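Colleague: sharing a model that was predicted from the sequence below.
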Amino acid sequence: MWKTFYIKPNEIGILYHRSDFKKILTAGTYTYFGRHWRVEKFDLNNPEAKIENLELLLRNNTAELQEYLLIVRTNFNETALVRMGQKWVNILPNQLRAFWRGFIEVESHIFNLEENLELPTQFVQQLRGFNFSGLTKIFVNESQIALLYVQNNFVRPLEPGEYAFWTAHKGITHYLMSRLDRNPNFPLEEVLIDKHPEFVATYCAIVETTAQQVANIRYQGKVISILPPTSRKLFWQGVDIEIIDISNDAKLSNALASELVSGLPETVSLSCNNLHVCQVPSQHVGLLYTNKEYQTQLEPGIHAWWVYGRSFETEVIDLRLQNMEVSGQDILSKDKVPLRLNLTAGFRIQDPLRAKNGLSDITGFLYKELQFALRAAVGEQALDRILEDKGAIDNSISQYIRPKAAEYGIEIDSVGVKDIILPGEIKNILGKVVEAEKSAQANVIRRREETAATRSMLNTARVMEDNPVALRLKELEVLERISEKIEKIQVNGSLDSILTELIQINRH
């Protein structure tokens, strides 16, 4: 029995008799006698040869197979890259792979992972656009530095550029860090400082503070970080470091306090947990207590202290004239009339330290004492006296409160009763009394005016009796008044006759 096999131009075949390898068949027609011949064909457009039992075939037929195949074998500490025309494949450790020669250009490159995990630069450039398992690519731009770690141990920094590392043999990690961030957070910072001084010296500035020091780190004149005592931190080179000794005086200079308290928002946010701040407005004074002990008075302005190792308390006291209202005080007068009074007082603090040391609550003290004084002044006088002379109440309260306030450094500027509110029935009674008084006064005035009018009329009559011309003028005045009320007057005879007749009518 004859068997014929046809191998196409883009194919290659492996001839077997039973299970034994015989030869490689290139393009063409082949005829063999016997029924146990068989051919395994491969498409050369796919250069990788997926041959069963490749390891077994290579034991006895290495020379013949290598004539047609590129054999790539990797050990436990090796990887490989194979280029097939324009394509690349990677081969991980402990693998055996085969690729057909001749039809498509094939080349391989073996890498010893014990010697170097980094892929050479020329391969990194050729592998752009390809992603392989077991290979990590790292791109570092011009504003960055990458920190390379192998098995979580720092190896070296990576300057801007393209890198690739094999990860099949050992774990590779990296941290991309911006050089533009002037307050960076380095991974495992203490390890870098202690174990890698060459990296620190080349790229970093190290800042350390003792138990009595604070550090301000600036870049281009702006504070970018504040380091508390007993701290250690890395920064990129190019920063300015200011070490401040706080062992004797923890107060900041005026310029630094203004910068950290009311400067740029990002600077203020840095200092919020590091400073105790007291802002004293004009016409105010501040009191400073350190570790619960009074220290000094603070003038108007911004004051700030480093909080480390001490406790600070400050209080701002207003030195301006202040008003206090004592409202809605229900008090019985001496004659048992219930009254509601509102009192106002003006005061200013002359000695802040004496006031704070002597009083826990300044306004509460004044309010209570003004209440006592108001009740005593009203309770000693009858209602009529109170209504007649409110100034007496003011004087009584003033004489009581001034010396008491002066004991604590407080000056009373003025005291006065604003309102006296009477019960409804008392208001009605007082209204009737006032009404009766005003009615009597009106009657007296009316009688006085009537007497004056009668006396005036009598004097007029006497003048007219002695002077006929005045009488005739008065007659004309009366006639004028009458004519104002009459639409039409018909005169017969002379004006004298009219006046004579009118006089006669009046007499009747």
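Modeller: Everything's here; your move.

Colleague: hey, let's count contacts and neighbours off CA atoms from now on
Modeller: Will do.

Colleague: how about the helices of the stretch 201-350 of the chain, start to end?
Modeller: Along the stretch 201-350 of the chain, counting by DSSP state H, counting those that start in this stretch, helices occupy 254-262, 265-271.

Colleague: between the ones you listed, which gets nearest to His109?
Modeller: With C-alpha to C-alpha as the criterion, His109 lies closest to helix 265-271 of those, at 53.1 Å.

Colleague: how many residues are close by the residue nearest to Ile302 when sequence neighbours are not counted?
Modeller: Of all residues beyond its chain neighbours, the one nearest Ile302 is Gln279 (4.6 Å), with distances taken as C-alpha to C-alpha, 6 or more residues apart in numbering. Neighbours of Gln279 under the rule other C-alpha atoms under 10 Å: 19.

Colleague: nearest to Ile71, out of the helices of the stretch 201-350 of the chain?
Modeller: helix 265-271 (62.4 Å).

Colleague: now that closest one, how far from the centre of its chain.
Modeller: Averaging C-alpha positions (C-alpha atoms, centre = their mean, to the nearest Å) puts helix 265-271 11 Å from its chain's average.

Colleague: how near is Tyr163 to Val150?
Modeller: Distance, Tyr163 to Val150, by C-alpha to C-alpha, to the nearest Å: 14 Å.

Colleague: another one to put next to it:
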Amino acid sequence: MFKKITIQADERGLLFRKGSYAKLLQPGTYRKSRFFEDTVVMLNISKPFSVPGKDLQLFLHDDQLVEELDVVQVPDHEYVLHYEDGKFVSLLMAGSHAFWNRLKKHTFLHVDIRNPELPAEIDRAVLAKLASTYQTFDVANHESGVLFYNHVKQKELGPGKYYFWRGPTAVTVKTVDLRQQQMDLTGQEMMTEDKVTLRLNFVCQYRILNPLRALEIKSFDEQMHIQLQLILREYVGTLKLDDLLKMKQEIAAYVLSRLNEKSQEYGVQFIAAGVKDIILPGDIKDILNTVLLAEKKAQANLITRREETASARSLMNTAKLMDENQTLYRLKELEFLEKICDKIGTISFNGGGNLLEQLNSLLGDKVTGKN
């Protein structure tokens, strides 16, 4: 006639009468008549409150039951972090959740995912259990980051690791390299004032100072490259080829000065610039080589004539001194005689006369082949 039901200390019973919830049954022993359409659902209070096939709202009118439950309502725009006795257990999504409060102490941290950044009070150690619900962005030590919510700029981010909820707000972080960078202009064809077409290799170093401004410029690198092209074309077009080849350093200084006039517009600091190579057409190279060869030959002829003139002037000065100074003349005779003696074994002189004249006569005979 009766059925015995025992409810343990870590259990609770839910009495249903004709399919509808009637009341909460505390631990103990109960007798149920077989003639009544009563059923008892046994629940373990160490687990979340859940009755298969029944909505939580069907039980919340029972004050006795509600007193033993911690009920959490999670709206669509929130996540709730659930802790038991101070330890993270689970992340609760939108909906109604209930937990027995007799064995464990439950605490809940509500976060509004419309503000995607993870609160500081969330211990980063628990994030491994939330892998599918958040995303990370890294900003390196040499970078600056800019945070966007739904493509709307929010703030600038310094170096570090940042965590954001996956939710209704789309989060992006764009980074800008703050290190010194190099812009190369390679093989750029330009025309000088005298209509010579040449190719120029140019290099420029710069550093970004205003990351926000750099991100506001569409195709930042391309626009910087075009600006450098325009400045170089403007300057090279005012110079003739000969002047251009002589003024490589002046070109770099002019371009750097003009670029720094645009520094605030681009949010950068231009540090250095320089011409790497000037590549001339083949026919122009041949002409320049011919000109260079002619210039070098002319210089060589000039040096030769200068040396000959200096030698003649030296001889003239020597002759003048000898004519004015008999002692110097006598020394020259002796020097002359010494040179002759180096080549001739014996010399005989007959009669008197000037020694230098006789020696000159002797040398003259030797040169002409007379004995």
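Modeller: Here it is on my side, so go on. The shown structure was predicted, so the numbers you read here are calculated from the model rather than taken from an experiment.

Colleague: re the thing from before, looking at Tyr163 and Val150 of the first structure, which is more packed in?
Modeller: Between Tyr163 of the first structure and Val150, counted using other C-alpha under 10 Å, the more crowded position is Tyr163 (19 against 15).

Colleague: pretty sure the more buried one contacts Gln126?
Modeller: No - Tyr163 of the first structure lies out of contact with Gln126 (C-alpha atoms under 8 Å); the separation is 11.8 Å.

Colleague: thinking again about what came up before, contacts only, for the aligned residue in the second structure for the residue nearest to Ile302 of the first structure.
Modeller: In the second structure, Gln279 of the first structure lines up with Asp138, judged by TM-score structural alignment. Counting by C-alpha atoms under 8 Å, 6 or more residues apart in numbering, Asp138 of the second structure touches Pro159, Gly160, Lys161, Tyr162.

Colleague: and with 7 Å instead?
Modeller: Asp138 of the second structure sits next to Gly160, Lys161, Tyr162 when contact means C-alpha atoms under 7 Å, 6 or more residues apart in numbering.

Colleague: which residue in the first structure lines up with the second one?
Modeller: It stands for Lys161 of the second structure. Checking TM-score structural alignment: Lys161 of the second structure goes with Ile302.

Colleague: just give the nearest non-adjacent residue to the residue nearest in space to the middle of the second structure, would you?
Modeller: Closest to where the C-alpha atoms of the second structure average out (C-alpha atoms, centre = their mean) is Asp177, at 4.3 Å. Nearest non-adjacent residue to Asp177 of the second structure, counting by C-alpha to C-alpha, 6+ apart: Glu143, 4.7 Å away.

Colleague: let me see the contact set for that neighbour.
Modeller: Pro159, Thr175, Val176, Asp177, Leu178.

Colleague: ok, now with 10 Å
Modeller: By C-alpha atoms under 10 Å, 6 or more residues apart in numbering, the contact list for Glu143 of the second structure reads Leu157, Gly158, Pro159, Gly160, Lys174, Thr175, Val176, Asp177, Leu178, Arg179, Pro211.

Colleague: out of the residues you listed, which are buried?
Modeller: Leu157, Gly158, Lys174, Thr175, Val176, Asp177, Leu178, Pro211 (16 or more other C-alpha atoms under 10 Å).

Colleague: wait, which of those residues is closest to Gly187 of the second structure?
Modeller: The shortest gap between Gly187 of the second structure and any of these belongs to Asp177, at 26.5 Å (C-alpha to C-alpha).

Colleague: need the counterpart of the closest one in the first structure.
Modeller: In the first structure, Asp177 of the second structure lands on Asp318 (TM-score structural alignment).

Colleague: how close does its match sit to Lys368 of the first structure?
Modeller: Asp318 of the first structure sits 20 Å away from Lys368 of the first structure, going by C-alpha to C-alpha.

Colleague: thought Ala355 of the first structure was touching Asp361?
Modeller: Yes - using C-alpha atoms under 10 Å, Ala355 of the first structure makes contact with Asp361 at a distance of 9.1 Å.
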